[in-house]
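Visitor: sequence and predicted structure are below.
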Amino acid sequence: KRQALYAVLDRLPLTPNGKLDTARLPEATAPRSAGGAPRTEDEERMCAEFAACLGLDAVGRDDDFFRLGGHSLLATRLIGRVREAFGAEVAIRALFDHPTPAGLLTALDRTAPALPPLRAARPRPARVPLSPAQRRLWLLERLGGAGTAYHLPVGLRLSGPLDRDALAAALGDVAERHESLRTVVAEDADGPYQRVREPAPVPLAVAPLPRTGSSAPDPEPFDLAGEPPLRARLFTDGDRDHLLVLTFHHIAADGWSMLPLLGDLGDAYAARRAGRAPGLTPLPVQYADYALWQRELLGTPDAPTGRAARQLAHWRAALDGAPAESAPPADRSRPDRPSGRGGAVPVTVPAAVHRALLERAAAGGASPFMVLHAALAALLSRLGAGDDLVVGTPVAGRPDEALAGLVGFFVNTLALRTDTSGDPDLTTLLARVREADLAALAHQELPFEQVVSAVSPPRHPARHPLFQVMLALDNTPAPRATLDGLTVRRDTATGRTGAKFDLTWDLAERHTADGAPAGIGGELEYSEDLFDQATAERYAAQFTTLLTALLDRPDTPFT
């Protein structure tokens, strides 16, 4: 269990030359419950849901979800848990407005019908359509423009005596447990659909470990109609030094999928090494069940009272008149067609600035992501991108708790529009960002592809529609692989497959062992078609500098 630690300051202490005076920072302490133990049975249930979602031993009736480490991703999960526990619907805005167990109880809508729970289809129809997200990737593959851009490679450094037979069997066990890893795309007169293959061994290709100590990304595109969307390669150097590279196609997995996948792989490997089948608990649902449930939940866009139509109405209004481009100046003109080549430079936000960001978010009833979004919007405006900006961000897309342990392609993309006009300060800009981001999160179920189709922005073959700059704050726990008898660590050199956008700020919060903020790190990925490395380095540094200044002087206009 973890416990977040914070210190509240009116403003950051500075040295005479304007730098952060770390010696004058107070010690961080654990937040105290303002209201203590729950007073009713409903409050007790709600406190239990908060604690389970946050990974804490207990939560008081008036403890603030966000001050205890909650964020937008956990907020979506909490809403799913509350829906299941109380049989009532709750809007994500309600959690931001009432972030305590006692407060959220007052915001439950017990009159509106809750979302139908996700259950396995019994019996499953013979023809299961692709999900909208899968359909988009399938179309890209058919057009021949995807290449390896949607490969998802994961590298694991293994030190110690490796049982290759046990590893190969464990990979087969994981593919048997998660149908998405053995699903291919078939097509008939009605369009593409999922075809789940019977369980079969996952081939484990073995090769010598390259002298560089790293492996090149898998250069061969997947044949999504003819082969499963998972490849496994093992690079070895003697008996005790290995690199396992698992390459998934994005049509079958996303970043969140690595948590359950690596956990299942570890359990299966330990069992196979001991000479027995793993006996993994059957999953409550599979990806095909989700695709059917999503289609039923949203309905068709032409049904005026359906969920899809209501969400489309929001996006049409929110993005009406949005600019075709919201990108800072580039070093080169946009090419006729993108090459997909990309590089990355580090982004570092110190721990003291991280602490100040958390306090500013809590004071504004916002999430840490929203503060970062406000800072990025301010930077883009200062760089010359305009004062009407659209930035993209990924969301996990797992609205039901049954999806938490499933491997599949659930992630969705939101287009977040921000108005930076009128020389706002951080306080004002954060309020604008909060309003727009909450509205987007409330309509996050509609697949991005349908939003693009409905809004119909001006298209360019080398420009991503609706936005060109992505901001991702990864708050998922870092996937950890444990293989019996081996020392395992992630190989950070494995995984780069190019740039999908002009610029991507890919960030993650860091915490100490006791939960205290330890900084925000990550990278700025840039398209080499447009930017030089030096430009990306300058933008990354300017982001941290501006964020620090905004937090230090939240009532001063950023222009």
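Guide: Great, that's in hand.

Visitor: contacts and neighbour counts: CA atoms only from here.
Guide: Will do.

Visitor: can you give me how far stretch 310-318 is from the chain middle?
Guide: Its chain's average C-alpha position is 23 Å from that of stretch 310-318, according to C-alpha atoms, centre = their mean, to the nearest Å.

Visitor: ok, second structure coming up, stack it against the first:
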Amino acid sequence: MVNLTAILSDLSGLKATDLDRSARFVDLGFDSLFLTQASLQFRKRFGLRITFRQLFEEAPSIETLADYIDSKLPVETHPGADGRTDLLETSIRSRAARISAVDLYDATSSHPQGASKGGAPSLLERVINEQLKIMEQQLELIRRGEGLPDSEPPSLTGTEVEADRGEPRTALSDPGAGRAKEAADEAASNGGPIPLTEAQQEIWFASQLSPDASCAYNLSNSLHLTGSLDHVILEAAIHELVESHDALRLRIDPLGEQQTIEPSGRATLTIDDLSQLPESDRAAQIEQAREFEVTTPFDLENGPLIRFRLFKLQETAHQLFVTVHHIACDGWSLQLLERRLSFLYSNRKQGRSPDIDWPQFREFAAWLADARQTDAGREDEAYWTEEFATPAPVLEVPLDHSRPPVQTFSCRRLGMDLEDELLTSLRERATEAGMTLFSLLLAAYDILLWRLSGEVDLVVGLFAAGQPAFGADVAGHCVSLLPVRTAISGDETLDAFLLRVRSKLGDAYDHKLLTLGDLIKRLGPARHANRLPLIATTVTMQTPPTGINFHDLAVTVENHNRRASIFDLELYMRELDESLQIDFQFKTELFEESTIRTWMDHYRVVLESMAEQGQTRTADIPVLTAEQWTRYVADRNDTSREYSSLLV
């Protein structure tokens, strides 16, 4: 149990003494992303696969998880000081066995890795022998009851990812993945092409439809920097950022099949001095620039795929625009790049030049290709194929305008805030139901879509970051779009429906290796020129940026709303200090603003009802505000009239 507590403490930043071992993980405030990362660390430490869903159902607390792990490990484990079985010895023996297996594989392979000549030990053999010696020393420490040092044995190439399920591992635990990484490194160093991932190919195909379609993949933020900014150091940090991330130097071939990594990046910093303009003119210039960033497509073939633009508003006030194409960078990666840019700037500002060796996107692409060929990859393929063995209807909510014969992309975004009181109630309701806040918000959205469309078989797209599965913070397009399919019935209780949503979400997160594009190829659904197959709406929970520290500057981050989208309707959620910001993004060719505002009111009513009710049937969950009920129901059904007595 001590090891479990230490892992959770390291990941969460909470003190180990503050972690209630009997409390459910949801009671401790752990969300879906956190538990995904934790499950991977458990796999690394104990050699056991523990799924996201199990952390909600079978082992939802530190105590129950410790019991579960004890039941799955061999009996030759060491009793811990707290009376429980210590898991360290089993973990070390398991790791030693894996290394020995790799040693045997390399010794018998017709193409051994690092094979020695003339009987002299190879580098790989020396590393294996050294790790086995360290592990024996650790086992001896355990036998004497002295415990282990904090650090783990060194790996051959540092932390990578296990190909059978994507958990952190050393390169030695999977020779195939190691060779894939070496092949990717060799191709990159020789300037050779690297295949696009399936997800990148989906983006490339969509981007070819029109410039507007390509702009649907522009990710753009602005960093508000307050203080004395050094322009020269910032530009040098930007250059170093691009040089140290291969994803920012990608170029896509004209056929959308291969990508090359430029040996040197060409991203430059454009500087606009607006400090002499009146405040109203400065604001207008900033708005025009923001519009330019979200409506100007990237040249995927010639690059660059990232743009930096700095606006000087006053001597101590600047805005830095960072815009990147989604084929090179996902939302997780954009935050990561901004943190690393601040790190590079801060170090240069202080005269330091730390050695950096950040994981590269080509490594992730190689790992992903290997992982999909493993048993876990085939399991994920089987799961999604079975999930959609019966064709799913594409969501049809009421439209204000007929769908154009060819898909259009223009969109707008409207937002509302959920006040702290309601947000607190929703968190308590989610905890009571044994689910995360995101799961509860998704369930409410499902109910809204059902009431709007009458469809009892719903498919909603959810985005799942691939970096936790890879086991390292890598910048690139590593996200998967998961088509979560949920049935809904008006006769079931709200509690029963919440349990099913939680289950479906857990299954989806546990099967992330198959991309949406590959699934669509396998299913072969009917395609139409005016809409996407399978998914019409998505839900995204955006996490507030953290760790962005430009030396002595104050920093705030602002997201730039897109002006183009490939989906009919999108729901974005973002937790703020004392509220939850909820945005509805919609295609303007299909919906009027007034309609979306009405739906936003409906969604709030559903959330308010879910915060209070549990055994209520889903059909009885209200969607109308008091004003809407009066206007749509009471007034229209009030047919009583006064008549003259002469007519009686």
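Guide: Okay, I see it. On a predicted model such as this, the values are computed, not experimentally measured, just so you know.

Visitor: TM-score of the superposition?
Guide: Once superposed, chain against chain, the TM-score is 0.83 (TM-score structural alignment, normalised by the length of structure 1); 499 aligned residues with a C-alpha RMSD of 2.5 Å.

Visitor: residue in structure 2 matching Arg61 of structure 1?
Guide: In structure 2, the residue equivalent to Arg61 of structure 1 is Arg21, according to TM-score structural alignment.

Visitor: tell me which residues in stretch 469-478 of structure 1 are buried?
Guide: By 16 or more other C-alpha atoms under 10 Å, the buried positions in stretch 469-478 of structure 1 come out as Val469, Met470, Leu471, Ala472, Leu473, Asp474, Asn475.

Visitor: which non-adjacent residue is nearest the aligned residue in structure 2 for the first one?
Guide: So that's Val469 of structure 1. Matched to structure 2 by TM-score structural alignment, Val469 of structure 1 sits across from Thr537. Once its chain neighbours are removed from consideration, Thr537 of structure 2 has its nearest residue in Leu569; the separation is 4.9 Å (C-alpha to C-alpha, 6 or more residues apart in numbering).

Visitor: from Tyr526 of structure 1, how far off is the aligned partner of the one you found in structure 1?
Guide: With TM-score structural alignment defining the correspondence, Leu569 of structure 2 maps onto Leu503 in structure 1. Computed as C-alpha to C-alpha, to the nearest Å, the Leu503 of structure 1 to Tyr526 of structure 1 distance reads 5 Å.

Visitor: now do the contacts for the aligned partner of Thr316 of structure 2 in structure 1.
Guide: For Thr316 of structure 2, the aligned position in structure 1 is Arg240, judged by TM-score structural alignment. Going by C-alpha atoms under 8 Å, 6 or more residues apart in numbering, Arg240 of structure 1 touches Leu158, Ser159, Gly160, Pro161, Leu162.

Visitor: in space, what's closest to Arg240 of structure 1 - neighbours in sequence excluded?
Guide: Leaving aside its sequence neighbours, Arg240 of structure 1 is closest to Gly160 (4.3 Å, by C-alpha to C-alpha, 6+ apart).

Visitor: repeat that for Ala481 of structure 1.
Guide: In space, not counting the residues next to it along the chain, Ala481 of structure 1 is nearest to Leu262; the distance is 5.3 Å by C-alpha to C-alpha, 6+ apart.

Visitor: what does the one you found align to in structure 2?
Guide: With the correspondence set by TM-score structural alignment, Leu262 of structure 1 lines up against Glu338 in structure 2.

Visitor: now do the SS call for that match.
Guide: Glu338 of structure 2 carries the three-state label helix when classified by DSSP: H, G, I helix; E, B strand; the rest coil.

Visitor: contacts for stretch 536-554 of structure 1?
Guide: The list of residues contacting stretch 536-554 of structure 1 from outside it, by C-alpha under 8 Å, 6+ apart, reads 11-12, 344-349, 353, 356-357, 360, 372, 375-376, 379, 425-427, 524-526, 556, 558.

Visitor: narrow these to those in strands?
Guide: Counted as lying in strands by DSSP state E, out of the contacts of stretch 536-554 of structure 1, are Ala344, Val345, Pro346, Val347, Thr348, Val349, Leu524, Glu525, Tyr526.

Visitor: from those, which is closest to Tyr150 of structure 1?
Guide: For those, the minimum distance to Tyr150 of structure 1 (C-alpha to C-alpha) is 15.4 Å, reached by Glu525.

Visitor: tell me how many other residues surround the closest one.
Guide: Other residues within reach of Glu525 of structure 1, judged by other C-alpha atoms under 10 Å, total 27.

Visitor: my guess is it meets Val347, correct?
Guide: No. Taking contacts as C-alpha atoms under 8 Å, Glu525 of structure 1 lies outside contact range of Val347: 9.9 Å.
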